[in-house]
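Undergrad: Fold the following and give me the result.
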Amino acid sequence: MKTQLIRIAAAFISGSLIMILHEFPKAILFYIINPAKDKKDKNIIFKLHHYIDPIGMIFCITSMAGFSKPYMYRIKDKKTNFILGIAGFISLALTFIGSFLILRFGIGMNPDFTYVENIKTADLIFQCIMLYMALLSLSMLLVNLFPVSTFDMGLCIAGKSPNKFFSIIRNDYVIKMILFFAVILNIIAEISATILSMLLR
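TA: The predicted structure follows:
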């Protein structure tokens, strides 16, 4: 029971951190590119809890694959769309690389994440958080490959081809349903776990 509670807490903490690390840099970059924005709007980007999506968090805890709540960009030029989409992928990739390196080479870490007798609670919590940071950041990167209009791939498509972007908006419901089933059937989580397991060997 104790281990299960630690895992749930670790998934919640990791999911929250990844959502913030994914969306906050994009919001900052958006206002660097668009410096003439209203000061009141700029203050919103520093309210970090806004990036945590409740439904995405439930998926993070139950299915090891969630999504964040994006700042609702009002972008008029294609270049900014593409830059923000790429920035989102980079932030998730860097989060995965950082957590993977800690898992693989961190002092006192158990890279196989097998049960260790008499392990300290603090060490168990830390290992759980790092494991979930790696799994969830990789899963969220895979989720953002789906061409949903508000996801990173959607931003990239909007930046390259507005006509294709309008097409994915028309098919948004179908794309989201495919993503939904991929998440609840643990397809994305299995792919992420397999990749991480192979890298940790």
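
Undergrad: Please count neighbours and contacts with C-alpha atoms only from this point.
TA: Will do.

Undergrad: What ranges does the chain have for its strands?
TA: Shown for the chain, no strands are assigned by DSSP state E.

Undergrad: Alongside the first, I'd like the structure of this one:
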Amino acid sequence: MKTQLIRIAAAFISGSLIMILHEFPKAILFYIINPSKDKKDKNIIFKLHHYIDPIGIIFCITSMAGFSKPYMYRIKDKKTNFILGIAGFASLALTFIISVLILRFGIGMNSDFTYDANIGTTDLILQYIMVYMALLSISMFIVNLFPVSTFDMGLCIAGKSPNKFFSIIRNDYLIKMILFFAMILQIIANISTTILRMLLWRGNI
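TA: Predicted coordinates for the structure are as follows:
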């Protein structure tokens, strides 16, 4: 029971942090590119809880894959769309890389995700959080590869081909249904776990 509660708490904390780390840099970048925007709107981007998607958090806890709530940009130029899309992917990739480095060289986590039962509860929670930070960041990276209009791939498509962007908007419902099934069936979680296990594998060491 204790372990299960720790898992849920770790997934919630990690999922929330990743959502903020994913969306907040994009919002900052948007206002750097568009400095003339209303100051009232600028203040909204610092309300970090707005980036936490409740449904996305539920998926993080139950399916080890989720999605964040993007700041609703009003973007007219293609270049900004593309830059924000790439920035979103970059932030998730960077979070994943840092998490893996901490797990491998800081905590010494192995590919079987063997947790040290002899450490204190706080340290155990931190271990779980770092594992979930790695798993959820790569999962969200994969999720954002789906061409949903508000996801990073959608922004990249909008930046490169507005006609294709309107096409994915027309198929938005179908794409989301495929994505939800991929998450519910643990397909994305399994891919993420496999990637992380490969990076933590130590061979005969």
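
Undergrad: How far off centre is stretch 171-186 of the first structure?
TA: Put simply, stretch 171-186 of the first structure sits 16 Å off its chain's centre (Cα atoms, centre = their mean, to the nearest Å).

Undergrad: what sits up against that stretch?
TA: Stretch 171-186 of the first structure is touched from outside by 59, 63-66, 143, 146-149, 168, 188-189, with contacts defined as Cα atoms under 8 Å, 6 or more residues apart in numbering.

Undergrad: distance of the spatially most central residue of the second structure from Leu101 of the second structure?
TA: For the second structure, the residue sitting closest to the mean C-alpha position, by Cα atoms, centre = their mean, is Met140 at 3.5 Å. Distance, Met140 of the second structure to Leu101 of the second structure, by Cα to Cα, to the nearest Å: 18 Å.

Undergrad: Mean distance between whichever helix in the first structure runs longest and the second structure after superposition?
TA: Longest helix in the first structure by number of residues (criterion: DSSP state H): helix 2-33. Here the mean offset of helix 2-33 of the first structure against the second structure after fitting is 0.3 Å, by mean Cα distance after the TM-score superposition for the first structure.

Undergrad: What is that helix packed up against?
TA: Contacts defined by 3 or more Cα pairs under 8 Å, 6 or more residues apart in numbering; DSSP states H and E place helix 2-33 of the first structure against helix 54-63, helix 78-105, helix 121-143.

Undergrad: what about 6 Å?
TA: With contacts taken as 3 or more Cα pairs under 6 Å, 6 or more residues apart in numbering; DSSP states H and E, helix 2-33 of the first structure sits against helix 78-105, helix 121-143.

Undergrad: Pick the one among the contacts of stretch 171-186 of the first structure closest to Ile20 of the first structure.
TA: Gly66 (12.7 Å; Cα to Cα).

Undergrad: give me every residue that touches the closest one.
TA: Residues near Gly66 of the first structure by Cα atoms under 6 Å, 6 or more residues apart in numbering: Gly56, Phe59, Cys60, Met140.

Undergrad: ok, now with 8 Å
TA: So, once contact is read as Cα under 8 Å, 6+ apart, Gly66 of the first structure ends up touching Gly15, Ile55, Gly56, Met57, Ile58, Phe59, Cys60, Leu136, Ser139, Met140, Val143, Val183.

Undergrad: Kindly write the PyMOL command that selects the buried subset of those.
TA: Filtering the contacts of Gly66 of the first structure down to the buried ones (16 or more other Cα atoms under 10 Å) takes a single PyMOL command:
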select buried, resi 15+56+57+58+59+60+136+139+140+143+183
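
Undergrad: I'd like the contacts of Gly66 of the first structure as CSV, with distance to Lys76 of the first structure appended.
TA: Conversion of those to CSV gives the following (distance: Cα to Cα, whole Å):
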residue, distance to Lys76 of the first structure
Gly15, 31
Ile55, 29
Gly56, 28
Met57, 30
Ile58, 33
Phe59, 32
Cys60, 32
Leu136, 31
Ser139, 30
Met140, 26
Val143, 25
Val183, 32
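
Undergrad: and Lys76 of the first structure, how many residues sit next to it?
TA: A count of nearby residues for Lys76 of the first structure, using other Cα atoms under 10 Å, gives 9.

Undergrad: quick one: it and Ile169 of the first structure, what's the gap?
TA: In this view, Lys76 of the first structure and Ile169 of the first structure are 16 Å apart by Cα to Cα.
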